[in-house]
Structure formats: C-alpha cells, structure tokens
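S.K.: build me a model:
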Amino acid sequence: MSDAGALSLPPEPQAWAGGAADAEPQLLAAGPREWRVSGDWTLLGLRGRYEEFRERVASAATAGDDPLWDLRNLSRLDTAGALTLWQGWGQKPPSRLLWLPEHVTLFAQFMQPAALPRRRPGLGPGLASAGLSLLAFARHGVDIVALTGRLLLDLLRVLRHPSLIGWREISANVYRTGAQALPITALVGFLVGLTLSYLISKQLKAYGADIFVINILGLAVLRELGPLLAAIIVSGRSGSAMTAQIGVMRVTQELDALSVMGISHTVRLVLPKVVALAISLPLVALWTSGLMLLGGMTAAGAQLGLDPATFLRALPGVVEPANLWLGWSKSVIFGALIALLASHFGLRVKPNTESLGGAVTQSVVTAITLVIVVDAIFAVLFSNVGI
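M.R.: Model prediction:
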C-alpha cells in the first residue's frame, strides 16, 4: 500500500537503540508519528534479540495514534524478521505502511488468517452440509445411470457374441448369493413368520375370526414380506461381499490390469453379478416365504388350534396366484438393483482401506433403502392386483 502523499522530508533520524553498524537491525523515530525500519532484520541479525525488538515494535505501535511504518530502507528481511514485526504489530498489518514489493510475499503468509473474516459470508454449516450431500447424491445418480447404460450396451454385445458370457462367474455368484444364503434366510423367515402369526392370531381370536389368519398371513408373506425380507438379508450379506470384492480389486490394482488388457469391467464383473442375483433372489424369496408360512402355521396351530392340513388346503383358495407372481417379479428387480448398486460402489473405491470400508457401508445402506422405496412403489402401482 502507498501513503507517499502524507510524507514530507523527515528530520534527522534518531536511533532507538543507540548508534550501531549499518547491518544492525534499527528502529528509528523519523517523526512523532513515523517509524523507519532499517538494517538487516534476518535470523542472524536478530539472533538472541527477538523478544527485545518485538517489545520495541509493540511499544512503537501503541505509542502514537496510527503511526506510519516505513520498511523501504531495510537492507535484508527474511521470515524471522517479518515475524518479529508482525507479532509486534499485534498480528495485523498497520493501516499506514510503506514497503517494497518483495516484502509482500514474506508478510502474506501471516496475513492469510486475518483475511479469512473478510470473506463474503457464506452458507451456514447445516445448509453447506445439506448442499454437499445433495451434490454427492446427484453424482451417484449420474454414475449409476452411466453404469446402467454401459451394462445394457455390453449385454447387447454379449447376446451377439455368446462366447463372452461368463457362465462360470454367473454360476459361482448364484451359488454364493443363493445356496449359501438359504440357512440364514430360513432361520430369519421362520422366526418372523412365527412372530407375525402369533400377533395376528391373538387379535383375530378376540373377534372370533380365527380362520382369517390364513388370508392375512398368506397375502402379506407372498406379496410383500417374503420378497422384502429376502432382499434385505441378501443386501447385507451378498451386496456387501460384492462391493468388497470389487473394492479389493481396486486396491490391488486388478481393475487397472483388466483395463490394460482391454477387458470391460461390466462384462467381466458387473454383468455376471447382476444376472446371478436376478436369478437367485426370486428363489431365495420363495424359500423365505415358505419358511415364513411354516412359522406362521406353527404359531396358528399353537395359538388357535388350527390344523396344518386345513391351513395348507385353504391357502391356495384365499391367496390369488397374481400375488405370487408379483412377489417374484419384485424379487427379480430387487436382485438386479442390489447387484448394480454393489458394483457401483465397488468401482468407486479408492486405493486405500478407509475408502473400502466406507463404500461397503454405503452400498448396504443404499441398497436396503432403495429396495424399500421400490417395494413401496410396487405397492402403490399394483394396489388393485390380486386383492
């Protein structure tokens, strides 16, 4: 900054610290409201005297009202000297300051924190966080749409060249996501059906409508709960495993190796997983629904004394086949969606373990959330089908 118009020829300078050589750091009173800094304000020049000169600068800065500081006579100035002046000024630049262009860089490193409050006021932390979350959601949406487009194009290419189909990968994924998921889905399905039937039976018994437990349980399980419960379990079990598998390939640079060899990630990794889970999840959903009905039948027999044979004979008559087909159709979409999301988050993993853990968590949470959203959409669109 410049204040040359306010200067006149000063009187003969008087040294603050007495006579000294030209190389000595000097703080000269050039007038009642003017201070001239000269000499070598360097690490060697100020050695052992930092506190002394810092106090002198501070005293000079507070001695008069808005004094003028002239740094143009400095022989040498380094970071140590600039810091001494800066701390003496109270960690802010004087309002009246004459300096050379080369001094600006030295003081800029200290002036940056002071410049922060002068920035234009921005959004609050809540709105900023919401904006970043919305932006991240939009990026994920664009990337998923792009991945879906590449998957469809590669699917057309695979159909024209069946030799590119990874039958072994599809078979392995069907086994991992389907056959190996049967024990846990059986246990959870049986217990959920048992609990649900017990609560329904207790309420119906109070109104003498015991037989309607078959209607409610059969419709709820085959149409909604069976496919939804199977999809949630598979999302947490198989979806996370898919994301971790692709993420580890990113960490170990196997994905880069596939790209170097000209092998498409969607053909080699994504497509087999999507096809396999779209095949296995409807079967797992049917298995889960059957175990839920078995648990419900057990609870109905214990609570209402309902014969299992009566339960099985009445079930096909009170639940239309459209509900079963609707549940199967949803399971196919759920399976493809879970595998697509798992592959998406796996491909976005960065080559570090922290990113891998975060991607697995995001994959499971997003898959479960979207499965519930899609199930709600199906419930609204097909509310008059099979009821």
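S.K.: make it CA atoms for all contacts and neighbour counts henceforth
M.R.: Will do.
S.K.: now do the SS call for residue 75.
M.R.: strand (DSSP: H, G, I helix; E, B strand; the rest coil).
S.K.: run a quick neighbour tally on it.
M.R.: For residue 75, the count of nearby residues is 16 (other C-alpha atoms under 10 Å).
S.K.: show me the helices in the stretch 201-350 of the chain, by range?
M.R.: 213-220, 226-234, 240-251, 254-260, 265, 271-304, 308-318, 321-347 (DSSP state H, counting those that start in this stretch).
S.K.: give me the contacts around the next helix or strand after the fourth one.
M.R.: Downstream of helix 254-260, the first helix or strand assigned by DSSP states H and E is helix 265. Residues from elsewhere that reach helix 265 (C-alpha atoms under 8 Å, 6 or more residues apart in numbering): 255, 258, 259.
S.K.: select from those residues the one having the most neighbours.
M.R.: Busiest of those [other C-alpha under 10 Å] is residue 255, holding 20 neighbours.
S.K.: from residue 265, how far off is the closest residue in space to it that isn't next to it in sequence?
M.R.: Nearest residue to residue 255, sequence neighbours excluded (C-alpha to C-alpha, 6 or more residues apart in numbering): residue 249, at 5.8 Å. Distance, residue 249 to residue 265, using C-alpha to C-alpha, to the nearest Å: 11 Å.
S.K.: who touches both of those two?
M.R.: Common neighbours of residue 249 and residue 265 (C-alpha under 8 Å, 6+ apart) are residue 255.
S.K.: what count of nearby residues applies to the nearest residue to residue 239 once chain neighbours are set aside?
M.R.: Excluding the flanking residues, the one nearest residue 239 by C-alpha to C-alpha, 6+ apart is residue 342, at 5.4 Å. Counted by other C-alpha under 10 Å, the residues lying close to residue 342 total 32.
S.K.: check contacts around residue 337.
M.R.: Listed by C-alpha under 8 Å, 6+ apart, the contact partners of residue 337 are 274, 367, 371.
S.K.: which PyMOL command selects the buried ones in those?
M.R.: Buried members of those, defined by 16 or more other C-alpha atoms under 10 Å, are picked up in PyMOL with:
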select buried, resi 274+367+371
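S.K.: which one of the contacts of residue 337 is nearest residue 228?
M.R.: Lowest distance from residue 228 to the contacts of residue 337 (C-alpha to C-alpha) belongs to residue 371, with 7.5 Å.
S.K.: list the contacts for the closest one?
M.R.: Here residue 371 is in contact with 228, 231, 232, 334, 337, 338 (C-alpha under 8 Å, 6+ apart).
S.K.: helix 271-304 and the helix ranked longest in the chain, what's the angle between them?
M.R.: The longest helix of the chain (DSSP state H) is helix 125-160. Orientation check (axes from the mean of the first three to the mean of the last three C-alpha atoms, to 10 degrees): helix 125-160 against helix 271-304 gives 110 degrees.
S.K.: another one to check against the first:
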Amino acid sequence: MAAAAASLRQVTPQRLALAGCWTARGLGNVAELLADAQPARAEQGKEKGEIELEVSGLKALDSAGAYVLQKLLLRLGPAGQPARLLGLPEPMQALMTVVAEQLAQTESVAKPAEPSPGVLERLGREMVKRGSAAWLELLALLSFVGENALALGRCLLRPTRFRWRPMLFNLRLAGVDALALVGLMSFLLGVVVAYQGANQLRQYGANIFVADLIGLSMLREFAPLITAIIIAGRSGSAYAAQIGSMVVSEEIDAMRTLGLLPLELLVLPKLVALVIALPLLTLFADVLGVLGGMLMASVKLDVTPTEFIERFSKAVSVTSYLIGLGKAPVFAAVIVLVGCFQGFRAKGGADSVGRQTTRSVVQSIFLVISADALFSVAFSALDL
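M.R.: Next up is the predicted model:
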C-alpha cells in the first residue's frame, strides 16, 4: 500500500495541522508543502500569539521529515526560538531532538575566517594603491603645466597682462634674499670637495689637478644642483604654503569670482622671477665654490691661487660653464610649478597646508635630481 503523502493545513491563525507520512518518500514537493505555512506566518503579525503545530495525525516520520519539520518550526517561531509542537509521539520526539541538536551544531560552527594577507600581499596592495595615486597626481601635474604654458603664451602675446610688481617682489625674495645662504653653502661645498680630494691627489703628486676637480665638479654639477635644492627648500615651500593658505581661506575662489586668473596673478610672476634668479644664483655659487676649493688647495696642497687660476683656465672650458648654467632655468621651472601645484591641492585646514608644503619640497628635490641625472646622460651621449 502506498504511504499517505505528507500534508499541512491551517486550523486557526496560530495553529497548523500536520498529517500523513513525513518521510523521504511521502514529502513529495517540499516547496509547495512549506508554502502552505505562509498564511499563518502573515496572520502572526496581526494577532499576537504563539504558533503551534498539531502533529497527532502524523503516521510516519524519518530523518528527512524530521529535518524539514525542524526547519519549519524555526521558520514559524519567534526569533531564535522554534514554534510549539503538540501531540508528537515519544519515538518521534527522540528523533526530533537528535535532528535539532545536529542543526544547532551545524549552525554554530563559524565560517572559517579568511586567511590574513601575507607581508608580500599587503606590500603589493599598498604599492598598487600608491602607484595609482601617484599616476593620477602626475596627470594632474601635467595638466597644471599645460595650463601655465597657455597662460604664459597669453601674457607673451599681450605683455600688459604681466604682473611686473609681483615679479620684481619675487625676484628679490627668491634671488637677492637667498644670496647669503647659497654663497655659504657653495663655499663650504668647495672646501669639502677639495679637502676630500687632497689626500688622494697628494699620493700621486698631482696636487695641481685639484683645480680640475673643483672646476668641473662645481661648475657642471654641484653649483646648479645645490642651488636648486636650497631654493626648493627655501622658496618652493614658501610658494606651496602661500597658495595653500589662500586656497583654505577661499581667497582663490574670491579671485575667480572677481574675474582674476590665479595662474597669472600667483604662478607666472614666481615662474618668471625664479627663471631669472636661479641662473644668477648659480653663477654666484660657481664663484664661491671655486673660492672655497682654492682656499683649501692653498692650505692642504700648497697650490697658490695663481697656480690654481692658471690651471683652472686650462681645465674648465666655456662649454662646461654653460652646461651648468643651462640647467638652472629648468630647475627653476620645476621648483615653481611643483610648489604652486601642491599649494593649489591643499584643502581642509592648516594640516593640509603643512602636508602639501612637505610634498612640494620632497617632490621638487626629487624631480630636480632626476632632471640632473637626465641631463648627465644626455650630455654624455652628445659628448659634451
């Protein structure tokens, strides 16, 4: 005889009656069977009361049926508690208890935690994140350079658009006021280079070649590089702090509202002034650096100033001098554009201004040294 199919009917809004064989063969379509419990669940929200399942009509129950019944109890009961089960025979009650315990154990097992990323994975993610940010910042910097090139082109076509007074003010601020610091650093650098080379030259009796060492190193590399680094820390940071403070205090927005172009008013005067001032500072650094080296050569190597100058004029060509001087305008443009760019990126408050100022100094020095390396490679390839 075929087993009676499992059935489920609603007796009252809070009571359901189960009948038939709740076994693997008698359950049939479980989805349709459980769908009959939806009306009772809806009624529960209207009339407060505990859902009860009358199971005295059950003819058979196996583990499959007990599993379905236990899930139904949990589904219809209040949060965390199963519904009440009425009229269940003792043997079936034991089976239901076993299935309930098994379900509780299964659901209590926590999902395995995802393994924490290793050092290399974390490093890779951080590098990707920083690389993406650096790429976007580089694109923004290139866009800023293009905007300044267009603004400079407009001013060259109409010279009356130049802000001459701010340019002269920045020329004094970045040029004249920096003479003492640049001269002192260059003089000490010349002393250090001569002092470090003195012992080696003395060993081979080549004291006079200290003029070659000082002349070529200072005029081609050290003077323009040390001058650019000093100006990047001194004036580049000032540019970023000034513009950053104006951005935070909304002065830049006020300029745009009045029809004034911030690039023409704030960036171009600084750019033109430093492009003029930095080659002159480099020339000043050349003179002081050579004087420092000549002094140390006289003290350590007994090379008189006359002998030093005579050898210096033979060792150092005009080309070497112009190579060092020609780097200065490029370094000046890098310092001004990076400083002003970071200033315009400030937002929020004083903390952002300080952060962008620090970035401007670091990036300016990095780009200046990178440009100097590229110049060295290019001049070497051109045999200059």
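S.K.: TM value for the aligned chains?
M.R.: Scored by TM-score structural alignment, normalised by the length of structure 2, the superposition of the two chains gives a TM-score of 0.73; 319 aligned residues with a C-alpha RMSD of 3.6 Å.
S.K.: from the contacts of residue 371 of structure 1, which would you call buried?
M.R.: 228, 231, 232, 334, 337, 338.
S.K.: and of those residues, the nearest to residue 197 of structure 1?
M.R.: Of these, the one sitting nearest to residue 197 of structure 1 (C-alpha to C-alpha) turns out to be residue 228, at 17.3 Å.
S.K.: the equivalent of residue 333 of structure 1 over in structure 2: how many residues sit nearby?
M.R.: Matched to structure 2 by TM-score structural alignment, residue 333 of structure 1 sits across from residue 330. Using other C-alpha under 10 Å, residue 330 of structure 2 has 16 neighbouring residues.
S.K.: rewinding a little: with distance to residue 220 of structure 1 added, can I get the contacts of helix 265 of structure 1 in JSON lines?
M.R.: Formatted as JSON lines, those follow (distance: C-alpha to C-alpha, whole Å):
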{"residue": "255", "distance to residue 220 of structure 1": "43"}
{"residue": "258", "distance to residue 220 of structure 1": "45"}
{"residue": "259", "distance to residue 220 of structure 1": "47"}
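S.K.: how much space separates residue 189 of structure 2 from residue 288 of structure 2?
M.R.: For residue 189 of structure 2 relative to residue 288 of structure 2 (C-alpha to C-alpha), the value is 9 Å.
S.K.: same question for residue 171 of structure 2.
M.R.: Distance, residue 171 of structure 2 to residue 288 of structure 2, by C-alpha to C-alpha: 21 Å.
S.K.: ok, and the contacts of residue 337 of structure 1 in structure 2?
M.R.: On the basis of both residues aligned by TM-score structural alignment, their matches' C-alpha atoms under 8 Å, what survives of the contacts of residue 337 of structure 1 in structure 2 is 367, 371.
S.K.: which one of the helices of the stretch 201-350 of structure 1 lies nearest to residue 357 of structure 1?
M.R.: Across the helices of the stretch 201-350 of structure 1, closest to residue 357 of structure 1 is helix 240-251 (C-alpha to C-alpha), at 8.1 Å.
S.K.: equivalent range in structure 2 for the closest one?
M.R.: Using TM-score structural alignment, the partner range for helix 240-251 of structure 1 is residues 237-248.
S.K.: quick one: residues in contact with that stretch.
M.R.: In contact with stretch 237-248 of structure 2 (C-alpha under 8 Å, 6+ apart) are residues 252-253, 266, 336, 339-350, 353-354, 356-358, 360-361.
S.K.: buried subset of the residues you listed?
M.R.: 252, 266, 336, 339-347, 353-354, 356-358, 360-361.
S.K.: OK, contacts around the residue lying closest to residue 114 of structure 1 once chain neighbours are set aside?
M.R.: In space, and not counting its chain neighbours, residue 114 of structure 1 is closest to residue 92: 7.1 Å by C-alpha to C-alpha, 6+ apart. Residue 92 of structure 1 sits next to 86, 111, 114 when contact means C-alpha under 8 Å, 6+ apart.
S.K.: can you tell me the SS state at residue 92 of structure 1?
M.R.: Per three-state DSSP, the secondary structure class of residue 92 of structure 1 is coil.
S.K.: what's the distance between it and residue 247 of structure 1?
M.R.: For residue 92 of structure 1, the distance to residue 247 of structure 1 - C-alpha to C-alpha - is 49 Å.
S.K.: what residue in structure 1 is paired with residue 215 of structure 2?
M.R.: Using TM-score structural alignment, residue 215 of structure 2 pairs with residue 218 in structure 1.
S.K.: need the contact list for its match.
M.R.: For residue 218 of structure 1, counting by C-alpha under 8 Å, 6+ apart, the contacting residues are 293, 315, 318, 319.
S.K.: mind checking which of those residues are buried?
M.R.: By neighbour count, with 16+ other C-alpha under 10 Å, the contacts of residue 218 of structure 1 hold 293, 315, 319 as buried.
S.K.: any figure for the gap between the last one and residue 215 of structure 1?
M.R.: What it means is residue 319 of structure 1. In this view, residue 319 of structure 1 and residue 215 of structure 1 are 7 Å apart by C-alpha to C-alpha.
S.K.: what does the second one give?
M.R.: Note on residue 315 of structure 1: its distance to residue 215 of structure 1, by C-alpha to C-alpha, is 7 Å.
S.K.: cool, and the first one?
M.R.: From residue 293 of structure 1 over to residue 215 of structure 1 the distance is 11 Å, taken as C-alpha to C-alpha.
S.K.: could you do residue 159 of structure 1 as well?
M.R.: Using C-alpha to C-alpha, one obtains 43 Å as the distance from residue 159 of structure 1 to residue 215 of structure 1.
S.K.: these two: which has the busier surroundings?
M.R.: residue 215 (16 against 11).
S.K.: mind listing what the nearest residue to the more buried one once chain neighbours are set aside touches?
M.R.: Nearest non-adjacent residue to residue 215 of structure 1, counting by C-alpha to C-alpha, 6+ apart: residue 318, 5.7 Å away. By C-alpha under 8 Å, 6+ apart, residue 318 of structure 1 lies in contact with 214, 215, 218.
S.K.: fine, thanks again, bye for now.
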